[in-house]
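Asks: I need the structure of the sequence given here:
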Amino acid sequence: MVTGEIANWGPAGGNLPDVTVYDTLPKLLRKNAQDAPNEVAQREKDFGIWNEVTWRDFNDHVSKMAVAMREMGVEAGGVVALIGDNRPEWVWGEVAAHATGAMSMGIYREALEDEILYLLNYTKPLLVIAEDEEQVDKLLNLGDRIPYVQRIVYSDPRGMSKYDDERLWNLERFEEAGAAALKSEPELYDRMVDATNAEDVAILCTTSGTTSNPKLAMWQSRAFLGHAVNYLKADPKDSSDEYLSILPLSWVMEQMYAVGWNMIARMTVNFPEEESTAMADMREIGPSFVLLSPRVWEIVAAEVRARMMESTPWKQAIYYWAEKRGMEAVSKGQKDGLSEWLLFRALRDRLGFSNLKSAATGGAAMGPEIFKFFQAMGVPLKQLYGQTEGLGAYTIHKNGAVDYNTVGFPFPNCTLQVKDPDVEGVGEILVKHPHMMLGYYKNEEATREVFDAEGYFHTGDAGYLDENKHLVVIDRISDLAETSEGVRFSPQFIENKIKFSTFIAEAVIVGKDRPYLTAIICIRYPIVSKWAEQKRIAFTTYTDLAARPEVYEMMRAEVERVNADLLPAQRIKKFVLLYKELDADDGELTRTKKVRRKVIAEKYADIIGNLYSDTDYVDIDTVISFQDGTKQRIKTKLKVEKLGDAA
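Replies: This is a model prediction of the structure:
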């Protein structure tokens, strides 16, 4: 057992407000508007221009939206749903909902109609704040299956003139309704804010749903703000810090940064123009702090290497020499001045990382090689660990004590223990701190299953505490497996090593109760296609490219590189290159890009079966459905690539 002590971390930094007094988001917002009315709270890029929102503006928008919600019947204990890209209007709507005493519920922007229907039917919101035409279309297509939704408020008017539905209001009209009510009763909003209660549930946050429909974790204002302050003791921020909001606002960690830290530390939150322009926008902003998922860090590293493929042989030689030198130095706990001067200084500037004071990754495991790459680049990257049920992260690396194999040390007042450890000290990770979720919304049975009598949350993850009391996470307990030969392995550990490759987007390791390990691999299409063009390899589609013998030959070399670092019994004996990318819309990944192994095992049972037969090819004849409703028939052969002594 280990407990994070305040002395292990130090003060939170800055002059933070007392969240036991300003104990709800509306109260904090009002205080910020009074103390720093002209200070920039948010920025949003639109048509190439960064538009600023001051704390006074922020509070003004929220006050009008909150009163409009009250006028239309949103009450304490109700739900306001939000869906769309990361935008200031999302946060305004969330805080406005809290001012009415209602709960906010974020829905992932990529969610399909069935997913949206499930969440709306479960919570029955009167109001949905939808960003634009794309999200409004999803809601309107649900027709009379969501009769409780009385108002759909959209913020982007483009393409909306063709609709004729009395539920649809643009944000300007909605705020005007609130302003009219405030004009006749100027003190109304202040009374609403004063009435907000820290013990009330303010946020419903969806869990990852790796095995079924997501559950909704209930967060009280007291817990949300209290945990944000404890986090700020581990990673201090203040009003001088700039943050670029990239990951979905419905995700637990983006809530903590773009909402919690924004309100408490007055850290400026910047919203990119589009998801596709986020990296370019990052260079313009030059944030001091950034959070990216392991998948995004992997993509950034892969794109850096892809750009080098287009460089001259001389530049490529310098790059690979300096990269290797820098990563070797980091492995020894050192920094290499020559590689910094030749490569990494310019690379940080190119990516928008020059001003970073801290950076984090979480939501899934990151391979050590990716971690070392960014550490060598000079990015102050730290791994964090947590769950939605624990209000996000509750462990993180300390400054000067970054260990690629661990997820760091627990936050202040956070206690970790390992349940029923085996002879190697590995067991289930349990956590307890003062700011856990209240429980699952409308699901007391599931709540009782994950909390024990002492108040510990059972994470379902396997791990251990090392000699420095840092937490090492191995994998989901349900995913740890043995081959039929008795060889124990962690699929996630091997998958992360494979995904360090520039050319591999996803990998799924198979081998439970089988004689050896095999892999289903998805190519990283934008980069492999560029490689193929340089090699003058003809192809038409993803499916065609993944089947090319030259691609298989290149992928074989990548897998053999990984095998060389694994124990002989844990090496991959066979693999296939899948004919499509794994997709959350097909249920193969969660919205936070975690693999749903049960879905993979069922959906690709024929492929897996052929990996353990003596066949050389797998015949595929299937139909793929796209998000726009179109379908495509895929008819191809997947080669079963054999390595080593595979039969």
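
Asks: from now on I want contacts and neighbour counts done on CA atoms only, so please keep to that.
Replies: Fine.

Asks: now the strand or helix carrying Glu175: buried residues?
Replies: For Glu175, the host element (DSSP states H and E) is helix 171-184. Using 16 or more other Cα atoms under 10 Å as the test for burial, helix 171-184 gives 171, 174-175, 177-179, 181-182.

Asks: ok, now stretch 621-639?
Replies: Neighbour-count burial for stretch 621-639 flags 636-639 (criterion: 16+ other Cα under 10 Å).

Asks: Phe224 reaches Leu391, doesn't it?
Replies: Yes - Phe224 lies in contact with Leu391 (Cα atoms under 8 Å); the separation is 6.8 Å.

Asks: which one of these two is surrounded by more residues?
Replies: Phe224 (27 against 24; other Cα atoms under 10 Å).

Asks: any idea how far Thr196 is from the nearest residue to Asp194 once chain neighbours are set aside?
Replies: In space, not counting the residues next to it along the chain, Asp194 is nearest to Lys27; the distance is 7.4 Å by Cα to Cα, 6 or more residues apart in numbering. As for Lys27, its distance to Thr196 is 8 Å (criterion: Cα to Cα, to the nearest Å).

Asks: now the other sequence, so there's something to compare against:
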Amino acid sequence: MNIEKTIPALITNRIKKYQSKILFQRRDGWSWKQITWLDFERDIKSMASFLLDLGFGSGDAAITVSPNRMECLFTEVAVCFLGGVAIPMEGDEFLERIEELAKGVRIKFIFTADATIANRVITLFKSFPDLGKIIIFSYNDLGKDDRIIPYASVLKFGLLKRKQLEDSLTKTSEGVSPDSPAVIFYEPGSNGKVSEKKVAHLDLIEALHLMAKTYPFIGEEDQSFSCLPLASPFEKFINYLALYMGSRIVMAETREDFFEDILEVKPTVVFETRNGLEDICSRVLSDAGEKSGGEKLRRDLGNRIKYVLTDSPPKDWIKNLFSKSGASIIEVPELNKLGKL
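Replies: Coordinates of the predicted model:
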């Protein structure tokens, strides 16, 4: 029986189970930095302590405008620890709807990897009556406005606050309701109107539990790898499956990073969208003959790949190419079905 009903409960149990086991790896110059489950706990609780200290609580919203990267996942988990709501958005969509969002959602924080986004929000800061800070994932192009704080500084401030807030943080995370929304997606409809799609904690946990039973061949000894730049439910939640299963995670931030890093990471499992798979295969075939395409694909993906989890079935020629490489493509429909309109 699955006893976990919220994201905080899931993450807390996995941290207790895996502790010093490696969870994340990320490139740091010429080397790779390894992040354990205990490191993960320190950072999400430091982030949560920072947010809690500035008045963030149950029902408050934080927008993340960023490709799926480690900082973004840590942030969204920290928001969920406080019973808050994460709203993932793509840059263009956010800029188009920024004034509408300012009027319709109680936004306390905005997280972004893009200085252009941060500076645009500054010009409209007064339009967000509840907005506290803008947190940017990079030091690059950081201006002098004290309303913009680098992510690394947030973790340092939060770590200092964590001791005095530990009891409040524990009480808050344990009090998160399974039925409360964890994430809200805004999706354009066929009539041109934007729909709000809410995903509750319990809905996500039950989907992950079902996936763990459906795909038992993916486990804690696997190395996952992805490059997922958009804000769809699949792209946002597929790395939660790795968290659920205890697998190691690497998240490339660009397609160029993907092809460079994967040769060193040598993953056994790749998370990728249908469109992403077509891009990967087209690049591989651009300088490989049809007969050697499968072998080249396997080499280009690190030579250990066993499974590719994707959001929807790819074209037949892509299936055939991956089959020749020795990898199985598996559609994961559970994640895009999440949420109530």
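
Asks: what TM-score comes out when they're superposed?
Replies: TM-score for the superposed pair, counting by TM-score structural alignment, normalised by the length of the second structure: 0.89. Supporting figures: 340 aligned residues with a Cα RMSD of 2.5 Å.

Asks: re the thing from before, sticking with the residue nearest to Asp194 of the first structure, tell me its helix or strand.
Replies: Secondary structure (DSSP H and E) places Lys27 of the first structure in helix 25-35.

Asks: what span of the second structure lines up against that helix?
Replies: Helix 25-35 of the first structure corresponds to residues 7-17 in the second structure, going by TM-score structural alignment.

Asks: the matching stretch: average distance to aligned residues in the first structure?
Replies: Taken over the aligned residues, the distance from stretch 7-17 of the second structure to the first structure averages 2.1 Å (mean Cα distance after the TM-score superposition for the first structure).

Asks: other residues contacting that stretch?
Replies: 4, 37-38, 41, 77, 80-81, 173-174, 176, 201, 205, 243-244, 246 (Cα atoms under 8 Å, 6 or more residues apart in numbering).

Asks: which member of these is positioned nearest Ser127 of the second structure?
Replies: Among these, Cys80 lies closest to Ser127 of the second structure (Cα to Cα), at 25.0 Å.

Asks: what about the counterpart of that closest one in the first structure, which helix or strand?
Replies: Using TM-score structural alignment, the partner of Cys80 of the second structure in the first structure is His98. According to DSSP H and E, His98 of the first structure maps onto helix 88-99.

Asks: contacts only, for the nearest residue to Leu171 of the first structure once chain neighbours are set aside.
Replies: Nearest non-adjacent residue to Leu171 of the first structure, counting by Cα to Cα, 6+ apart: Ser155, 5.1 Å away. Ser155 of the first structure is in contact with 89, 130-132, 170-172, counting by Cα under 8 Å, 6+ apart.

Asks: and Ser155 of the first structure? What does it align with in the second structure?
Replies: Checking TM-score structural alignment: Ser155 of the first structure goes with Phe137.

Asks: picking that back up, now, which of the buried residues of stretch 621-639 of the first structure lie within strands?
Replies: Among these, DSSP state E puts 636-639 in strands.

Asks: can you pull out the helices in the stretch 51-200 of the first structure?
Replies: 55-72, 88-99, 113-123, 133-141, 171-184, 188-195 (DSSP state H, counting those that start in this stretch).

Asks: closest one to Asp349 of the first structure among those helices?
Replies: Per Cα to Cα, nearest to Asp349 of the first structure of the helices of the stretch 51-200 of the first structure: helix 88-99, 27.0 Å.

Asks: next up, the contacts around the nearest residue to Lys64 of the first structure once chain neighbours are set aside.
Replies: Of all residues not flanking Lys64 of the first structure in the chain, Gly178 sits nearest, at 4.3 Å (Cα to Cα, 6+ apart). Contacts for Gly178 of the first structure (Cα under 8 Å, 6+ apart) come out as 63-69, 71.

Asks: distance of Gly106 of the first structure relative to Ala81 of the first structure?
Replies: 6 Å.

Asks: residue ranges for the strands of the stretch 201-341 of the second structure, please.
Replies: 223-226, 248-251, 269-271, 307-310, 328-331 (DSSP state E, counting those that start in this stretch).

Asks: all good on my end, thank you.
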